[in-house]
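Peer 1: sequence plus predicted model, see below.
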Amino acid sequence: MWQQTEIRLAPRARGFHLISDEVVAAIPALGDCEVGLLHLQLLHTSASLTLNENADPDVRHDMDAFLRRLVPGDLPYFRHTLEGPDDMPAHVAASLFGTQLTLAVRGGRLATGTWQGIWLTPEKTN
């Protein structure tokens, strides 16, 4: 069985946001899948997906702090600045974290670890 669904997520501020519940709720057919794969692909160049800690929000805070230090918005050598100082860092983050995620499905549920969740990382502030 193959199914393709477009999921529209609400806009979010720059940072790391746990979206597992939204993704699962948007795909009711997931509950009918005994064994399979869920492939997520962002159709955006300044956001990313990753799988990480789903329990302690401090992990998301710390990842955001790390990323902002790694790729700040005011690097003087960035040329792509027409869309704002946060745009080029967003492109860098999308390349670092990726815009696709493939997860196992087992017994009608995502087969993730106990403490794993899907994170959306929109890097642009607008």
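Peer 2: That came in fine, so what should we check first?

Peer 1: going forward, measure contacts and count neighbours with C-alpha atoms only.
Peer 2: OK.

Peer 1: wait, what's in contact with Glu83?
Peer 2: Counting by Cα atoms under 8 Å, 6 or more residues apart in numbering, Glu83 makes contact with nothing.

Peer 1: how long is stretch 22-41 end to end?
Peer 2: Stretch 22-41 has an end-to-end distance of 15 Å (criterion: Cα to Cα, to the nearest Å).

Peer 1: list the contacts of it.
Peer 2: In contact with stretch 22-41 (Cα under 8 Å, 6+ apart) are residues 5, 7, 9, 99-109.

Peer 1: here comes the other one, which I'd like you to weigh against the first:
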Amino acid sequence: MRQALHRFTRSTDRKGLFDITREAERFVAGQGIAAGLLTVFCRHTSASLVIQENADPTVRSDMERFFERIAPEGTHYEHDLEGPDDMPAHLRAALTQPSLAVPVEGGRMLLGTWQAIYLFEHRSRPHRREIVLHLVGE
């Protein structure tokens, strides 16, 4: 059993979904591990990860609008030290996930035809988000 670890940073300039599939694909392809499991981990509490459709961009815009409705910005939160978008960002992150597990076979991730891995930025202002990739396998 072998394992490999890699970190990368993704800059965001707004709220929304940012495709990080290519970074994960390059990492997996370069490790020489034919079969295993890739863990993708976001090291933040106001951003998260999702696997979602990559073909129709309206899926992403509909998701973004949905999360705006269920956790709206405003001054009605007790936690507001970092601005009106901070607590809603934590709520949105709690409803998604900080990590994903993706099977690997033949040295490639087994994502479905229309699936991609997205960093889901929940804050309005620009951020630099650190993502950790951990691959275990043979």
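Peer 2: That came in fine, so what should we check first? A quick note: this is a predicted structure, and the numbers were derived from the prediction, not measured.

Peer 1: re the thing from before, which of the contacts of stretch 22-41 of the first structure tops the neighbour count?
Peer 2: Among those, Thr99 has the most neighbours (other Cα atoms under 10 Å), with 21 neighbours.

Peer 1: surely that residue meets Leu51?
Peer 2: No: taking contacts as Cα atoms under 8 Å, Thr99 of the first structure lies outside contact range of Leu51: 11.6 Å.

Peer 1: the longest helix along the second structure: how far from the chain's middle?
Peer 2: If you go by DSSP state H, the second structure has its longest helix at helix 57-70. How far helix 57-70 of the second structure lies from its chain's middle: 15 Å, per Cα atoms, centre = their mean, to the nearest Å.

Peer 1: find the nearest non-adjacent residue to Thr75 of the second structure, please.
Peer 2: Nearest non-adjacent residue to Thr75 of the second structure, counting by Cα to Cα, 6 or more residues apart in numbering: Pro84, 5.9 Å away.

Peer 1: and the next helix or strand after the longest helix of the second structure, what does it pack against?
Peer 2: Counting by DSSP states H and E, the next helix or strand C-terminal to helix 57-70 of the second structure is helix 86-95. Using 3 or more Cα pairs under 8 Å, 6 or more residues apart in numbering; DSSP states H and E as the contact test, the elements touching helix 86-95 of the second structure are strand 47-53.

Peer 1: just the contacts of stretch 22-41 of the first structure: which are in strands?
Peer 2: Judged by DSSP state E, the contacts of stretch 22-41 of the first structure include Gln100, Leu101, Thr102, Leu103, Ala104, Val105, Arg106, Arg109 as members of strands.

Peer 1: what does the fourth one correspond to in the second structure?
Peer 2: The equivalent of Leu103 of the first structure in the second structure is Val102 (alignment by TM-score structural alignment).

Peer 1: pretty sure its match is touching Leu110, no?
Peer 2: Yes: Val102 of the second structure lies in contact with Leu110 (Cα under 8 Å); the separation is 6.8 Å.

Peer 1: that older thread, need the contact partners of the longest helix of the second structure.
Peer 2: Helix 57-70 of the second structure is contacted from outside by Gly16, Leu17, Glu53, Arg92, using Cα under 8 Å, 6+ apart.

Peer 1: and it, how far from the first structure on average?
Peer 2: Mean deviation of helix 57-70 of the second structure from its aligned counterpart in the first structure after superposition (mean Cα distance after the TM-score superposition for the first structure): 0.5 Å.

Peer 1: that helix vs strand 47-53, what angle?
Peer 2: Counting by axes from the mean of the first three to the mean of the last three Cα atoms, to 10 degrees, helix 57-70 of the second structure lies at 140 degrees to strand 47-53.

Peer 1: check which helix or strand Leu120 of the first structure maps to.
Peer 2: Per DSSP H and E, Leu120 of the first structure falls inside strand 116-122.
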